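*Asks:* I'll drop the sequence and a predicted model, then ask my questions.
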Amino acid sequence: MSSLTLPAPRTPDPRDAPTLRWGILAPGGIARSFATALQARTGQHLQAVASRSLRRAQDFADDFGIQTAHGSYADLVSDPDVDVVYVASPHSEHRTQAMLATAAGKPVLVEKAFARNSSEARDIIESASAAGVFAMEAMWTRFLPHIDVVRRCLEDGLLGEVHTVQADHGQALYPDGPQRLSDPALAGGALLDLGIYPVSFAHFVLGDFVDVTATCVRTESGVDAQDAIGVTSSNGAMGLLGATMLTKTPTVATVCGTRARLEIDGDFYGPRAVVRLVANDGTELDRFVNEDTDFGLHFEAAEVARQVTAGNLESPLMPLAETLTIMDALDDIRAQIGVRYPGE
């Protein structure tokens, strides 16, 4: 047992990815983080930004030295100098805006959750397929080096048979955080913003779920404030998952096998995470720390650039079929906890 060690990540250097000219659709907080990471850690080019407010788009463009600011999303997706569109709007807008881009022949990177529900996700996927353009969910965690360490552990059977996954994600975002999180019309709540991380991680480890159970506490507006979720895979492995926007939780994950376990600390989904390989007697056998702990969103952008340049329509690290399966699970969870969004 003492001979067990963690494998090295195979993650390519994002600076080596081919350069694409990016158009940012909706210049909010996540778009600002995305733009900052791209400029700091890649050779990607921020070409244009669009908002319904030209002033807001221009302010964002000025902050990042972006050449073109558009006052409409239609102008952005029709811009001949834009190679790929990053859809950074609230979940409620993803379907309309991603399909606007694909109809214009533009590849898309769509923020997670990919859409409000699986029906909308399927529409985006089908529109990209019909247009012959690349599409991917911006589940940035999948592309970080420490997650490739986890991936290799699973591929190599390092942990033995995996029986249990635990993951939580809690941030103190309600009631004093972004207003959209309490707004059903914007698909607010803990699940699509925070719960998507542990649910996606559990699927990454366990594969398709054959059973999902969930309960929640709702806010006065009817969105979910916190969720407790259980999932079961076809071989009987289980995931115990949680999400809350009421308080900061440890936000850690564990993957437990018959030979050893992985403990992923602080926050498990981001670049500051530490992966520890732990024996069944609690002895730490090895650990991995990402070299770059300041940024993370640039890894997904580099993956998009590689796949688009190669002429591929999706990424093997975040396949569209898996995005759709995860959206099905989120729909199942919402049906059980009684959360519906206007217009569904």
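*Replies:* Received, thanks.

*Asks:* all contacts plus neighbour counts: C-alpha atoms, from now on.
*Replies:* OK.

*Asks:* tell me the contacts of Ile333?
*Replies:* Val212, Thr213, Ala214, Thr215, Ile229 (CA atoms under 8 Å, 6 or more residues apart in numbering).

*Asks:* Pull out the buried members of those residues.
*Replies:* Val212, Ala214, Thr215, Ile229 (16 or more other CA atoms under 10 Å).

*Asks:* another structure for you, compare them:
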Amino acid sequence: MTDDNGGLRWGVVGTGGIAHSFLEGLRAVPSATVTAVGSRTRDRADEFADAWGVPERHGSYEELAQSPNVDAVYVATPHPWHHPNTLTCLNAGKHVLVEKPMAMNALQVSEMVAAARANDRFLMEAMWTRYLPVSRLVRELVDDGAIGEVCWLSAEFGANVPYDPDHRIFNADLGGGALLDLGIYPLAFASRHLGELTVVGATRQLSPDRMVDTHTTVLVRGENGATGTLSCSSRTTLPNRAVVAGSKGWLEIPNFFAATTAVLHRDGREREEFHRPFRANGYEYEAEEVARCVAAGERESPDMPWSESLHLARISDQIRDVGGLVYSPANVKAVPLG
């Protein structure tokens, strides 16, 4: 059962596929309602609103931010617009859940955090995997010492997307690239289990126009010396599993970015398999966390605090530096890669 966590009235900024996924999950949160949608054009807003039965339709993000019928906004626009859209909503007094990655770089994330603090509003990066039942179970097992001291982990996320320079994941002007779009999942997984990360090395493959990365592999070291190997790819289907290995066993999480199963292997014992299905599509849990925090007067989630989003952004910046992936700071557009 879901408790009434405050009955938030949601507005949605952006009408792409991820916005549809979020609303599908939100249907499983009885206390939540969607009262408004904003897009760059009124026609797009109307189309989305008709599909989901949303009463308010706005032809600009600024209009939605000013709506008195919205408590919290879900920012679902492409990566380069996360920063300006979030600032607009925070400065209008709205709580904000912003899609991952939170922004294009650590400087932008720091400005978003400063705006949340100045406006006394809730802000969270939509790392939905943090709140999945299996993710919480894995964290509990690791913290309880089920695999002993963590020594090593691996995680990868890859999909074979046909190359099209206009596709969002290959389009530099839309914040494309495997690292920002897919690599955030392995990075967040590593950070959760290894703590503060240090980038030891990184390598990448480039798109045919040499504007974005299509495959990036990273070696990281955690704060206690444990290491991790992380990969992401937009041109190759990867196993998409994660493994955390310790001094007494290891945990395997198939399809870890949207996991419903985890397998525990303790040294000298039979494997144990755990199943934790979603109530809807998995996005419902992050929405419930936003509502819980807002109802409690909290301005950041303990499972995805501002410091964690800043950490992930800084690590992504470091990986781009090591791998030679450069985004020009003036307009957050990419420049040709060497």
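*Replies:* Everything's here; your move. The structure presented is a predicted model; accordingly, all values stated were derived computationally and were not measured.

*Asks:* Now for the buried ones among the contacts of Ile333 of the first structure: which two are most distant?
*Replies:* Val212 and Thr215 (10.5 Å; CA to CA).

*Asks:* Strands along the stretch 151-300 of the second structure, start to end?
*Replies:* All strands of the stretch 151-300 of the second structure, identified by DSSP state E, counting those that start in this stretch, fall at 198-206, 213-221, 227-233, 242-246, 249-253, 261-266, 272-275.

*Asks:* got TSV for these, with distance to Val75 of the second structure too?
*Replies:* Shown next, in TSV, are the strands of the stretch 151-300 of the second structure (distance: least, CA to CA, whole Å):
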stretch	distance to Val75 of the second structure
strand 198-206	28
strand 213-221	24
strand 227-233	24
strand 242-246	28
strand 249-253	28
strand 261-266	29
strand 272-275	31
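
*Asks:* Can you tell me which of those strands is nearest to Glu149 of the second structure?
*Replies:* strand 242-246 (5.0 Å).

*Asks:* chain center to that closest one: distance?
*Replies:* 21 Å (CA atoms, centre = their mean, to the nearest Å).

*Asks:* Just tell me the aligned range of that strand in the first structure.
*Replies:* Counting by TM-score structural alignment, strand 242-246 of the second structure lines up with residues 253-257 of the first structure.

*Asks:* That stretch vs the second structure, average offset?
*Replies:* Superposed on the second structure, stretch 253-257 of the first structure shows a mean distance to its aligned partners of 0.4 Å (mean CA distance after the TM-score superposition for the first structure).

*Asks:* In the lengthiest helix in the second structure, which residues are buried?
*Replies:* When the second structure is parsed with DSSP state H, its longest helix is helix 306-323. Using 16+ other CA under 10 Å as the test for burial, helix 306-323 of the second structure gives 306, 308-320, 322-323.

*Asks:* For the first structure, which segments are assigned as helices?
*Replies:* 29-41, 54-64, 73-77, 94-103, 118-131, 145-156, 190, 196-206, 298-309, 320-337.

*Asks:* Arg151 of the first structure matches what in the second structure?
*Replies:* Counting by TM-score structural alignment, Arg151 of the first structure lines up with Arg139 in the second structure.

*Asks:* Same question for Val165 of the first structure.
*Replies:* With TM-score structural alignment as the criterion, Val165 of the first structure matches Leu153.

*Asks:* what's around that match, how many residues?
*Replies:* Counted with other CA atoms under 10 Å, residues neighbouring Leu153 of the second structure total 24.

*Asks:* circling back to that earlier point, near the nearest residue to the match of Arg151 of the first structure once chain neighbours are set aside, how many other residues are there?
*Replies:* For Arg139 of the second structure, ignoring the flanking residues on the chain, the nearest one in space by CA to CA, 6 or more residues apart in numbering is His193 at 7.7 Å. Residues lying near His193 of the second structure (other CA under 10 Å) number 19.

*Asks:* that older thread, from the buried ones among the contacts of Ile333 of the first structure, which is closest to Leu277 of the first structure?
*Replies:* Ile229 (25.2 Å).

*Asks:* List the contacts of that closest one.
*Replies:* Ile229 of the first structure touches Val212, Thr213, Ala214, Thr215, Leu240, Leu241, Gly242, Ile333, counting by CA under 8 Å, 6+ apart.

*Asks:* Check Met318 of the first structure too.
*Replies:* When contacts are counted by CA under 8 Å, 6+ apart, Met318 of the first structure is found next to Met136, Glu137, Met139, Arg142.

*Asks:* now for the last one: what does it line up with in the second structure?
*Replies:* In the second structure, the residue equivalent to Arg142 of the first structure is Arg130, according to TM-score structural alignment.

*Asks:* how near is Ala295 of the second structure to Arg276 of the second structure?
*Replies:* Per CA to CA, to the nearest Å, Ala295 of the second structure is found 26 Å from Arg276 of the second structure.
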